[in-house]
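>>> sequence and predicted structure below; questions after.
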Amino acid sequence: MIPVQPTQVRWLNDEEQRAWRAFIDGSQRLMAVLNRDLADATGLTLADYRILVLLSEAPRNALRMSELAEGILASRSKLTHQVRRLEGQGLVVRESCEDDGRGVIARITPRGLDTLRESAPGHVESVRANFIDLLDQKQLNALSDVFEKIDSFLHEQSS
């Protein structure tokens, strides 16, 4: 959590400022390139692709909408809009939850699985060309360690 009113601002020094700005600029530029490459090749956005991946990896290719929202780090209303769009393309269906009848489950369709299989090779190549292949193994390990630490901290803070 961010303190409401810090008593004294802890300004970033030059090295911290460099790291912060490099992260902001690099991550935004990377996500824009990956999103453009995916959309140009398949018509899917990164958000669409992430939903299809999570559903394809889930038991019976389905997740509760609440679990899916948590998995893609989106609000339920934003997810509902995205799933509705994917449903219109025949890639996902929504069903009532068998357990309680109140919940809604999203399930990837056979067409959605085919679309994911067709789009994955090009997307992975874009990830390699614009991210993985630019770094050595030591840098990849450090990056994984850093963002696993950040993700864990922020997840604990939101729980």
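Received it, and whenever you're ready, just let me know what you need. Residues are numbered from 1 along each chain as shown.

>>> for the rest of this, base every contact and every neighbour count on C-alpha atoms.
Fine.

>>> give the contact list for the most centrally placed residue in the chain.
In the chain, the C-alpha nearest the mean C-alpha coordinate belongs to Ile72, at 4.8 Å (Cα atoms, centre = their mean). By Cα atoms under 8 Å, 6 or more residues apart in numbering, Ile72 lies in contact with Ala47, Arg50, Ile51.

>>> pasting the second one now:
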Amino acid sequence: MSLGFDDLEASAWLHFESVAMALQSVVNRGLLHQHQLSLADVQLLGHLKAHGPSQMGTLAEMLMVTPSALTQQTQRLERRRLVRRNASNDDGRRVLAAITSEGTRLIEASLETYARLVRAHFLDELSRRQMIALGDGCRRISAKMKATDSNVEPTDG
């Protein structure tokens, strides 16, 4: 399958895509099994623990989900008493999500599981030099995507 790439490009892309999808699946399954949290839940709770109460719109953008999907996710986490939502003191129209003390306890254990899974299935397979090269390449790609993201309009294709 050429996908419009030369052999080296196709190989690099297909291996990256395959590993990214498989690793995300393994980590998600492990987190669900051990903590009844999805990878998306851990990303949300980890952000709230690190950055404090955050606006729902900002969270949806950061997590790359729709506001509706984030609302459903936070409602589910609220039922488990891991997150609470409140109106902003500055602007009552804005809703802030915050992690609860129960959420903080669970995210700490979940992040240990997350790190163990990523190490076992990804980092342990790379030398330090390979990690540096991979990290550098991903940083360059991310920076370019962020720089051009605001200038790109979706096409109807």
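Yep, it's here. Since the structure is predicted, the reported quantities are computational estimates derived from the model, not experimental observations.

>>> TM-score of the superposed pair?
TM-score for the superposed chains, counting by TM-score structural alignment, normalised by the length of the second structure: 0.90, backed by 148 aligned residues with a Cα RMSD of 1.3 Å.

>>> coming back round to it: and which of the contacts of Ile72 of the first structure is nearest to Ala120 of the first structure?
Using Cα to Cα, Arg50 is the member of the contacts of Ile72 of the first structure that sits closest to Ala120 of the first structure, with 10.9 Å.

>>> what do we get in the second structure for the closest one?
When the structures are aligned by TM-score structural alignment, the residue of the second structure matched to Arg50 of the first structure is Gln43.

>>> next SSE downstream of the helix or strand that contains that match?
Under the assignment given by DSSP states H and E, the secondary-structure element containing Gln43 of the second structure is helix 39-51. Per DSSP H and E, helix 39-51 of the second structure leads on to strand 54-55 as the next helix or strand towards the C-terminus.

>>> so which of the contacts of Ile72 of the first structure wins on neighbours?
Neighbours were tallied for each of the contacts of Ile72 of the first structure (criterion: other Cα atoms under 10 Å), and the maximum of 23 neighbours falls on Ile51.

>>> which residues touch it?
Under the criterion of Cα under 8 Å, 6+ apart, the contact partners of Ile51 of the first structure comprise Leu68, Ile72.

>>> and it, how close does it get to Ala62 of the first structure?
Counting by Cα to Cα, to the nearest Å, the gap between Ile51 of the first structure and Ala62 of the first structure amounts to 10 Å.

>>> go on, Ala22 of the first structure?
From Ala22 of the first structure over to Ala62 of the first structure (counting by Cα to Cα), the distance is 37 Å.

>>> show the contacting residues for the equivalent of Ser75 of the first structure over in the second structure.
Taking TM-score structural alignment, the alignment pairs Ser75 of the first structure with Thr66 from the second structure. For Thr66 of the second structure, the contacting residues are Ala60, by Cα under 8 Å, 6+ apart.

>>> ok, now Gln43 of the second structure?
Counting by Cα under 8 Å, 6+ apart, Gln43 of the second structure has contacts Leu63.

>>> how near is it to Leu63 of the second structure?
For Gln43 of the second structure, the distance to Leu63 of the second structure under the criterion Cα to Cα works out to 8 Å.

>>> in the helix or strand where Arg29 of the second structure lies, what's buried?
Mapping Arg29 of the second structure onto the secondary structure by DSSP H and E places it in helix 7-35. The neighbour-count criterion (16 or more other Cα atoms under 10 Å) identifies Leu23, Val27, Asn28, Arg29, Gly30, Leu31 as the buried residues of helix 7-35 of the second structure.

>>> count of neighbours near Asn89 of the second structure?
The local packing of Asn89 of the second structure (other Cα under 10 Å) involves 10 other residues.

>>> what's the answer for Ala98 of the second structure, then?
Using other Cα under 10 Å, Ala98 of the second structure is surrounded by 25 other residues.

>>> likewise for Gly52 of the second structure?
For Gly52 of the second structure, the neighbour count with other Cα under 10 Å is 14.

>>> and what of Leu54 of the first structure?
Residues lying near Leu54 of the first structure (other Cα under 10 Å) number 18.
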